[in-house]
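S.K.: below is the structure, and that's it, no one-letter string:
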């Protein structure tokens, strides 16, 4: 294992920047490399095998850049690729490297946000069809009833910067109504896609006031802080010069134009090479 390295953060596109932002706020001293696979996004409608292959390629690219730890800041990749990478690829090829996702940290704390023990999960088709949240939440809190709703139009709207336009209202209301029609006792809605926080203003207008709308950035960041505390042997390898690098498999100029909306500040990316 290298003596120093950045922390790698991966997403299929821009959404992981909302998680990266929270991580950088909690752990500002560390070095980071963010990789967005924009040329092949969105991942939501791809098969398990395709998402696994894409995700592994990006994880290995971050490993080659010196990252000993990679965070999959993408629910679809966490749902469809993480387990295979952890169980198959790391033990055989990268025994000293680690890859973490966003589903388990969220499932571990979801009980703190519901009184009725009925929650809604809104995500891509890939995340919903994987049943990953049902399985993970059931491990920790079998008494919680989970209702799911796929929202296939939300990521395209956000990635094309149309999410604040009136035209997005129809698709926001359509999916929210479809979820709430499954149970009138839902009191917590998890946004199980890292793009979806950008829809929060519209979601707050549609959902009743008593609904807890849960985003993942703060949860994943707190979980990472805890993880590093439990694994000092890993934590000690990270370089801490406050350096942030951004890479995309797509067009860097287009990435930079959109990325600031997610990250909250201007940034300059490079082409994944």
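M.R.: Structure's in. What do you need? As the structure is a prediction and not an experimental result, all values here were calculated from the model. Residues are numbered from 1 along each chain as shown.

S.K.: could you use CA atoms for every contact and neighbour count after this?
M.R.: OK.

S.K.: residue boundaries of the helices in the protein?
M.R.: Using DSSP state H, the helices assigned to the chain run over residues 16-26, 48-64, 75-80, 82-84, 90-93, 103-109, 125-130, 132-140, 154-159, 168-180, 200-206, 217-230, 232-235, 252-263.

S.K.: put this next to the previous one:
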């Protein structure tokens, strides 16, 4: 059987590239297609219906490009669209396809990082309001207390390449303070948005070194590796030419400039218009 199916990776913008980078480092042999829906980013403040519709359109586009396995490298999409797609769309329209998110693999391990059994979760309004992390972490670590903090200005700062400027300091400190005011015994903070790792230098300057920061890149890439090892039929269908393709619904030149910061390598993308699909 010919190996011809790339792995699809989707995010509303650039943040998913931090996850993609970890996946590509751990599993460099596979072909990948990355799609950033930059024209409609950020997703975090949109309604459930809008996020679901946007995510489904992007997933179906990746399916049309040959991807049978798609990773939602976006916490908001994982929180508000993944389950509906898995339960209602795939069985009816795409029974041989799979869509995975970033919340469950993170929830499965996050409790292993904390000693105080008190965790902080920082995310978009959409992710926080969904309470997905509260529910999922409680399944795996019922003894762990979870406190959430929405950070509505962090994604815009990162998307506009303002995350390292002095102007970003106010909002980084503001949301960290609001989280820690909920419970000063928090010893582990989960960055539950794939944009947030770019703010780590500023976050670390504010936080006590006794508080552990946890990103999602290594967690998700490790989980994907285990998933493929346990789903051999899916693994055997994947293309292994180490080819990487990037697409955006926004301005491709702006995407290339910003995305290279997230991914760590120069990127040249193509533009797509989902309305034409």
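M.R.: Looks like it arrived, so ask away. Keep in mind that this is a model prediction, so the values were computed, not measured.

S.K.: and the TM-score between them?
M.R.: Here the TM-score for the pair of chains, by TM-score structural alignment, normalised by the length of structure 1, is 0.99; 273 aligned residues with a CA RMSD of 1.0 Å.

S.K.: most tightly surrounded among the helices of structure 1?
M.R.: helix 75-80 (a mean of 28; mean count of other CA atoms under 10 Å).

S.K.: quick one on the thing from earlier: can I get the helices of structure 1 in CSV including distance to residue 41 of structure 1?
M.R.: Output for the helices of structure 1, formatted as CSV (distance: least, CA to CA, whole Å):
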stretch, distance to residue 41 of structure 1
helix 16-26, 12
helix 48-64, 10
helix 75-80, 11
helix 82-84, 17
helix 90-93, 24
helix 103-109, 20
helix 125-130, 12
helix 132-140, 20
helix 154-159, 10
helix 168-180, 20
helix 200-206, 22
helix 217-230, 20
helix 232-235, 31
helix 252-263, 12
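
S.K.: residue 273 of structure 1 is nearest to which of these?
M.R.: helix 48-64 (8.9 Å; CA to CA).

S.K.: the closest one vs structure 2, average offset?
M.R.: Comparison of helix 48-64 of structure 1 with structure 2 after fitting gives an average deviation of 0.3 Å (mean CA distance after the TM-score superposition for structure 1).

S.K.: helices and strands around that helix, which ones?
M.R.: On a contact count with 3 or more CA pairs under 8 Å, 6 or more residues apart in numbering; DSSP states H and E, helix 48-64 of structure 1 meets strand 7-11, strand 32-36, strand 69-72, helix 75-80.

S.K.: and the angle for the second one with helix 16-26?
M.R.: Okay, so that is strand 32-36 of structure 1. Angle, strand 32-36 of structure 1 to helix 16-26, by axes from the mean of the first three to the mean of the last three CA atoms, to 10 degrees: 170 degrees.

S.K.: got a list of contacts for strand 32-36 of structure 1?
M.R.: Residues outside strand 32-36 of structure 1 that contact it (CA atoms under 8 Å, 6 or more residues apart in numbering): 6-14, 16-17, 20, 58, 62, 242-249, 272.

S.K.: closest one to residue 190 of structure 1 among the helices of structure 1?
M.R.: Of all these, it is helix 103-109 that lies closest to residue 190 of structure 1, at 8.9 Å by CA to CA.

S.K.: tell me how far the closest one lies from the chain's centre.
M.R.: Remark: helix 103-109 of structure 1 is offset 12 Å from the chain centroid, using CA atoms, centre = their mean, to the nearest Å.
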